[in-house]
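J.: I need the structure of the sequence given here:
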Amino acid sequence: MRLFGKLYERALGWARHRHAERYLALLSFVEAFIFPVMPEVMLAPMMLARRERAFRYANISLLFSLLGSLVGYALGHYAFEALRPVLDSLHLLAPINTGVENLREKMSAHWLALLLVLALAALQPVVPMKFVTWASGIVGVPVIPFLVCMLVGRGKRVWLLAILIRLFGERAERMLHKHIEWIGWLAIVVLIGLGVWWYMAH
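T.: From the prediction side, this is the model:
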């Protein structure tokens, strides 16, 4: 199923637009809480076209990813609160509350391990950012440590891409294009593995 490949092609079209920086900011923002395409698919061709602006583009993407992560955090918190009556009517609220409370207890007891998982999840492409931002809001991860983890994880991604483009140029972009489908689905597997590892370890 070429889900990620088709969305990748669409994002490449945005990268060639005269308002590409605005589209990059928008993509980075919404990807943090809902959209399934990583900003790197726009960053790579934009950086190739203007290598001297590689880190400018990386920083734009990082800034709006952080803003988007706050939206995802808020959505996770307020959506969960708003849905409590519905979940209760479906007899789902009690087990969900139990799971959330267990996570909160583990977060309090093993907060360094949790922050490591958050930073690693933010480093993964495509899907994890949505899960991380929403789940953090539901569980109640403190906002400042949450943002630091997003900054470290996402910052490494965009800055690493900027370095690769500056050093290797088109070869780096061709590799991304060739393996986008594998990267997308591998990211999902990695996220699930991180979640299972953290849960089993604590």
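
J.: going by C-alpha atoms from here, please, whenever you check contacts or count neighbours.
T.: Noted.

J.: contacts for the host helix or strand of residue 98?
T.: Here residue 98, judged by DSSP states H and E, is contained in helix 93-109. Helix 93-109 is contacted from outside by 84, 87, 88, 114, 138, 139, 140, 141, 202, using CA atoms under 8 Å, 6 or more residues apart in numbering.

J.: mind redoing it with 10 Å?
T.: 80, 83-88, 110-111, 113-115, 135, 138-141, 198-199, 202 (CA atoms under 10 Å, 6 or more residues apart in numbering).

J.: and this one, so I can compare the two:
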Amino acid sequence: MSYASHPAAPWLLFAITFVESSISPLPPIPLLIPMCIARPDRAWFYAGVCSLGAVTGGYLGYAIGALLYESVGAWLIGIYGLQEKAAHLIHTSQDYWFWVLLTKGLTPIPFKIVTIMSGFLHFDLWKFTVGMVISRVTFFAMIAVALRYYGDNIRIFIEKHLPMTALALVVVVVGGFFVLPMVL
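T.: Below is the predicted model of the structure:
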């Protein structure tokens, strides 16, 4: 948890969240949680950093989908084995796309597929922005609330059961890469 208190940690958190919304599979949660536990008084700030990174990174994902789908966008979706899911999303009506964006943004699944597909489908940029802001701010705020008020108990539990907690985290992250393509 010492890295969570480093002065550059918020910048790293922003960068990870930015690229997670557009190109990278690396989620910000493994950095956000220890940062909020180490400094519960800054949980709201960290949630704001993540929200800003997710929204600005979402615009990069949108641009990739709108301008570079054939080269970069399709390649990124292919890396994660999400071609079938992307094809399914293409057939989603523009009338429902806002709700897809809102729902996917409230979950820890890779948000990049939705941002890239939003650009590819030329989804209304204003609706895209509203959906992104609502969903990502809400998602990170829920984490901040939990860690702000229960962070000490979580920290004590993690310190007491560190090996099992680390193993569980690895299983969830690695398992997520195998399960995710099946449920998206």
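
J.: where does the TM-score land?
T.: Here the superposed chains carry a TM-score of 0.73, computed using TM-score structural alignment, normalised by the length of the second structure; 162 aligned residues with a CA RMSD of 2.9 Å.

J.: before we move on, the earlier item: which ones among the contacts of helix 93-109 of the first structure map onto strands?
T.: Among the contacts of helix 93-109 of the first structure, none falls in strands (DSSP state E).

J.: from those residues, list just the buried residues.
T.: Neighbour-count burial (16 or more other CA atoms under 10 Å) applied to the contacts of helix 93-109 of the first structure gives 80, 84, 87, 114, 115, 135, 138, 139, 140, 141.

J.: excluding chain neighbours, what is closest to the second one?
T.: In space, and not counting its chain neighbours, residue 84 of the first structure is closest to residue 93: 6.5 Å by CA to CA, 6 or more residues apart in numbering.

J.: residue in the second structure matching the one you found?
T.: For residue 93 of the first structure, there is no aligned residue in the second structure (criterion: TM-score structural alignment).

J.: again with residue 67 of the first structure
T.: Superposed on the second structure with TM-score structural alignment, residue 67 of the first structure falls opposite residue 56.

J.: what sits against the aligned partner of residue 107 of the second structure in the first structure?
T.: Using TM-score structural alignment, the equivalent of residue 107 of the second structure in the first structure is residue 124. Shown in contact with residue 124 of the first structure (CA under 10 Å, 6+ apart): 38, 153, 154, 157, 183, 184, 186, 187, 188, 190, 191.

J.: name the element the last one belongs to?
T.: What it means is residue 191 of the first structure. Counting by DSSP H and E, residue 191 of the first structure is part of helix 170-201.

J.: would you pull up how far that helix lies from the middle of the chain?
T.: Its chain's C-alpha centre and that of helix 170-201 of the first structure lie 12 Å apart, by CA atoms, centre = their mean, to the nearest Å.

J.: residues contacting the residue in the second structure sticking out farthest from the centre?
T.: Distance from the C-alpha centroid of the second structure peaks at residue 160, with 28.2 Å (CA atoms, centre = their mean). Residues near residue 160 of the second structure by CA under 10 Å, 6+ apart: residue 154.

J.: what comes up buried for whichever helix or strand residue 78 of the second structure is part of?
T.: For residue 78 of the second structure, the element it lies in under DSSP H and E is helix 74-79. Within helix 74-79 of the second structure, the residues that count as buried by 16+ other CA under 10 Å are 74, 76, 77.

J.: next one: stretch 85-96 of the second structure
T.: Neighbour counts over stretch 85-96 of the second structure (16+ other CA under 10 Å) mark 86, 89 as buried.

J.: can you pull out the helices in the second structure?
T.: 9-20, 29-38, 43-67, 74-79, 83-90, 94-105, 112-120, 125-160, 162-183 (DSSP state H).

J.: save these as a markdown table, and put in distance to residue 3 of the second structure too.
T.: As requested, the helices of the second structure are arranged in a markdown table below (distance: least, CA to CA, whole Å):
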| stretch | distance to residue 3 of the second structure |
| --- | --- |
| helix 9-20 | 7 |
| helix 29-38 | 8 |
| helix 43-67 | 14 |
| helix 74-79 | 30 |
| helix 83-90 | 36 |
| helix 94-105 | 27 |
| helix 112-120 | 26 |
| helix 125-160 | 15 |
| helix 162-183 | 16 |
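
J.: ok, the most centrally placed residue in the first structure - contacts?
T.: What sits nearest the mean C-alpha location of the first structure, by CA atoms, centre = their mean, is residue 129, with 2.3 Å. By CA under 10 Å, 6+ apart, residue 129 of the first structure lies in contact with 31-36, 38, 65, 68-69, 72, 118, 121-123, 135, 150, 153-154, 191.

J.: how about a cut-off of 7 Å?
T.: 32, 33, 121, 122 (CA atoms under 7 Å, 6 or more residues apart in numbering).

J.: the residue nearest to residue 84 of the first structure and residue 158 of the first structure, how far apart?
T.: Separation of residue 93 of the first structure from residue 158 of the first structure (CA to CA, to the nearest Å): 39 Å.

J.: who has more neighbours, those two?
T.: Per other CA atoms under 10 Å, whichever of residue 93 of the first structure and residue 158 has more neighbours is residue 158, with 24 against 17.

J.: touching, the more buried one and residue 56? I think so.
T.: No. With contact defined as CA atoms under 7 Å, residue 158 of the first structure does not count as touching residue 56 (10.4 Å).
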